[in-house]
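In: Sequence below, structure please.
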Amino acid sequence: MPEIAGFNTRAIHAGQEPDSLTGAVAVPIYQTSTYKQDGVGGLRGGYEYSRSANPTRTALETALAAAEGGARGLAFASGLAAEDTLLRTVCQPGDHILLPDDAYGGTFRLVASVFARWGVEYTPVSLGDLDAVRAAVRPTTRVIWCETPTNPLLGIADIAGLADVARANELLLAVDNTFASPYLQQPLALGADVVVHSTTKYLGGHSDVVGGALVAADAELGERLAFHQNAMGSVAGPFDSWLVLRGLKTLGVRMDRHCANAAAVVDFLAAHDAVSAVHYPGLDTHPGHAVAAAQMRDFGGMISFRLNGTSSQSGEDLALAVCAGVEIFTLGESLGGVESLIEHPARMTHASVANSPLAVPADLVRLSVGIEDVDDLIADLDQALAQALERGAHSSASTA
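Out: Down below sits the predicted model:
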């Protein structure tokens, strides 16, 4: 087979040759825990026990490495399982981690409530400010943990700039690429050491699987991660691997639609009087727009926005009313599926960072824009905003 350059071709074919026995085009689901050995130590294809390796998971891990342009891909039971394995591989008690100052709540909880008890220290820092990152590095710092775009404020970090800081200080740069996906952004090509994914999101793409992944740029790091993956055991099962593998095949075409729909929704929100701010890196006014335009193919399907309070209700009350008033958007956590989701981060996905330096605004709403007809999505938000404002006006009138 000739060398494959295109993303979509790699996503469909890497690690997914037709089955040698039957010619089946789809990778089989090897729903087995163990394998017959041809004599003691005589393994067929290197498989002995499915915690250590499974052919369906191998296909996914090969495809993930190809999608991100890495040396080794590894699939896990969840995104947090992948994060936990990575940090336990490269950190030890007494080490220090730099986190985004608007990191995903689950990542902050893992570091602040689990690793901190193990003696690992951390500092939240604005990763968009490279001078601030340099100033936060300590002799004990081991990892710069980057999300770009961030969850839920859609902050942007300069991956190549962070890679320079990491190399100058002999640190590992890990990039959570979940919001962008490998179709929109290639952190390893920009100098990152390892990419992290919640494959539950855009890679799976259909809200029917929970999973995680690591892709290492360097084969030696990949081997170390693979050892800990097996030793810790939080691996993706064969059916979950198959679902993510199936989702990966259509990632490119889905992301094109997510991005186009999100851009139209952003235009609507930015012009609405009830909206005080829209967080989306595709906006010229976004502080990270130039960096995002340079390192991303497009700006993604995630949006967050804040709401103006009125004389009768706070911005938080209005945000909650909008979340309750939508009919096509589904109120729910997670993101990256074909269906559009809406949520209130302060009370839902980011409740774990309440009263911390990473607390998110109470008037913030987060959207995962799906691939429905965009006119329907805009009409749904329009009616939800109108209904919320009208309810507040009635409430004010009744108390006057």
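
In: alpha carbons only for contacts and neighbour counts from here, please
Out: OK.

In: Contacts only, for the closest residue to Val25 other than its chain neighbours.
Out: Once its chain neighbours are removed from consideration, Val25 has its nearest residue in Pro18; the separation is 4.6 Å (CA to CA, 6 or more residues apart in numbering). Residues touching Pro18, when contacts are defined by CA atoms under 8 Å, 6 or more residues apart in numbering, comprise Ala24, Val25, Ala26, Val27.

In: quick one more, to check against the first:
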Amino acid sequence: MTDDEFERVNEDGASVDDFATRAIHAGWDPDPETGAIMPPVYASSTFAQDAPGEDRGYEYSRTGNPTRTALEDNLASLEGGEYGRAFASGMAAINTVLNLLESGDHVVVGRDVYGGTHRLFTQVYEDYDLEFSFVDATDLKAVEAAMTSATELVWIETPTNPLMQIVDIEAVADVAHDGDALLAVDNTFATPYLQRPLAHGADIVAHSLTKYLGGHSDVVGGALVTDDPDLDERLGFSQNSVGATPDPFACFLVLRGTKTLPVRMDRHSENARRLAAWLDDHPAVEGVHYPGLDSHPGHDIAAAQMDDFGGMLSVEFDATLEAVRTVVSETEVFTLAESLGGVESLIEHPATMTHAAVPAAERRETGITDGLVRLSVGLEGIDDLRTDLQRAIEAGIGG
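Out: Just a heads-up that it's a prediction; the model follows:
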């Protein structure tokens, strides 16, 4: 894909160069006393007050910490939002959104979501009298049909995990808002460099900072971004009250990651595009799920709401479970591991790893077969990645 085919321009008219500048500078100016370029890791649990109840902006690190503030401001800027909140993990961020709800509320959820999200919704919050309806979020009529008078939240991912389905954010936002519900979008796979859901009508954007925003497989974190001050206040109240906040060093590591997000995502996307095209023609491959392929059913929507197609793809093999287990175990450049979004390429088997918590019958109904393999395509040389996969496919399946 050439620069002419994909002109990266944000919805407000700002160029990709502006995004790259904000990725490096938003949230922190050089320290006026020392000139420090990077924000210090403020490893302090508490802060001195000038008088009882008179602090200098910080009182206790669970409530607020200067390193965390720098990260939250940076993330808000990248998503084109006004308010950012950082958390100890992506799941802590998702849990905070559910803390907005009350007993008896109803949530419409895209069927193809991360297994941990499914587990939280069905095995934790259903016990607190929240009701969840899992639907094909790519089918607008299915989303509309699932809405009830008790629906307070619609939760989607796009691209989805692990089937890489594309959901029309603006269309689903209209459905949610017509029903007086909030729309939350997990933007982890796309990152704000490739997609900014707030510009398409979302109320809340969620991230696992562990993935592309951190980018180096060395930190765990989560985030929420919104434009709504009242909503941010409610999220902040829960963030402080529950205390699932990241430590200052974790915030520092994610800030280090966001500075290189644009250059990393360009390479992730380039490698994934080339690998998807190669796999799509491979005789042992039944199908490839990657929105950058013209054959992908969500390709046109993805091209309209994303600036590129990202570094995640999944592959279908018409083979036995044992054969597929051999494929994912025989790679050498791809590492067999859960998670995604680091500089190194990862391979995993959703049915037995990331989505094992989803009941088998529900996995099959969603389309997560025993033959499905998910790839997080890293920054290695593309020829090395192809050679590694070819050798592993030959070892497990042949061809």
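
In: re the thing from before, in strands, which of the contacts of Pro18 of structure 1 appear?
Out: Secondary structure of the contacts of Pro18 of structure 1 is defined by DSSP state E; no position falls in strands.

In: The counterpart of the residue nearest to Val25 of structure 1 in structure 2 and Ala323 of structure 2, how far apart?
Out: For Pro18 of structure 1, the aligned residue in structure 2 is Pro30 (criterion: TM-score structural alignment). As judged by CA to CA, to the nearest Å, Pro30 of structure 2 and Ala323 of structure 2 stand 54 Å apart.

In: Double-check that the residue nearest to Val25 of structure 1 belongs to a strand.
Out: No: secondary structure of Pro18 of structure 1, determined by DSSP: H, G, I helix; E, B strand; the rest coil: coil, with no strand assignment.

In: could you pull out the strands for the stretch 301-400 of structure 1?
Out: Read by DSSP state E, counting those that start in this stretch, the stretch 301-400 of structure 1 holds these strands, from start to end of the chain: 302-307, 330-331, 341-343, 364-368.

In: Need the winner for burial among the ones you listed.
Out: Taking mean count of other CA atoms under 10 Å as the contact definition, the stretch among the strands of the stretch 301-400 of structure 1 with the greatest mean neighbour count is strand 364-368, which reaches a mean of 26.

In: how about it, which residues of structure 2 does it hit?
Out: Strand 364-368 of structure 1 covers residues 372-376 of structure 2 once aligned (TM-score structural alignment).

In: Can you tell me what sits against that stretch?
Out: Here stretch 372-376 of structure 2 makes contact (CA under 8 Å, 6+ apart) with 162, 311-317, 324, 328, 340-341, 345-351.

In: Let me know how buried whatever residue of structure 2 lines up with Ile328 of structure 1 is, in neighbour terms.
Out: Residue-level alignment of Ile328 of structure 1 against structure 2, with TM-score structural alignment as criterion, gives Val333. Using other CA atoms under 10 Å, Val333 of structure 2 is surrounded by 19 other residues.

In: thinking Val333 of structure 2 is in contact with Ser345, fair?
Out: Yes: judged on CA atoms under 8 Å, Val333 of structure 2 makes contact with Ser345 at a distance of 7.0 Å.

In: quick one on the thing from earlier: list the contacts for the match of Ile328 of structure 1?
Out: Contacts here follow CA under 8 Å, 6+ apart; on that basis Val333 of structure 2 touches Ser345, Asp384, Leu385, Asp388.

In: neighbours of Glu54 of structure 2, just the number please.
Out: Burial measure for Glu54 of structure 2: 11 neighbouring residues, criterion other CA under 10 Å.

In: Trace it over to structure 1, please.
Out: With TM-score structural alignment defining the correspondence, Glu54 of structure 2 maps onto Gly42 in structure 1.

In: Work out for me the element its match sits within.
Out: Following DSSP states H and E, one finds Gly42 of structure 1 outside all helices and strands.

In: and the strands of the stretch 301-400 of structure 1 as CSV, adding distance to Trp242 of structure 1?
Out: What follows is these, written out as CSV (distance: least, CA to CA, whole Å):
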stretch, distance to Trp242 of structure 1
strand 302-307, 25
strand 330-331, 26
strand 341-343, 24
strand 364-368, 24
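
In: And these: which comes nearest Arg391 of structure 1?
Out: Evaluated over those, closeness to Arg391 of structure 1 peaks at strand 302-307, with 15.0 Å, by CA to CA.

In: Counting by contacts, list what the closest one packs against.
Out: Applying 3 or more CA pairs under 8 Å, 6 or more residues apart in numbering; DSSP states H and E, we find strand 302-307 of structure 1 packed against helix 251-270, strand 275-279, helix 315-325, strand 364-368.
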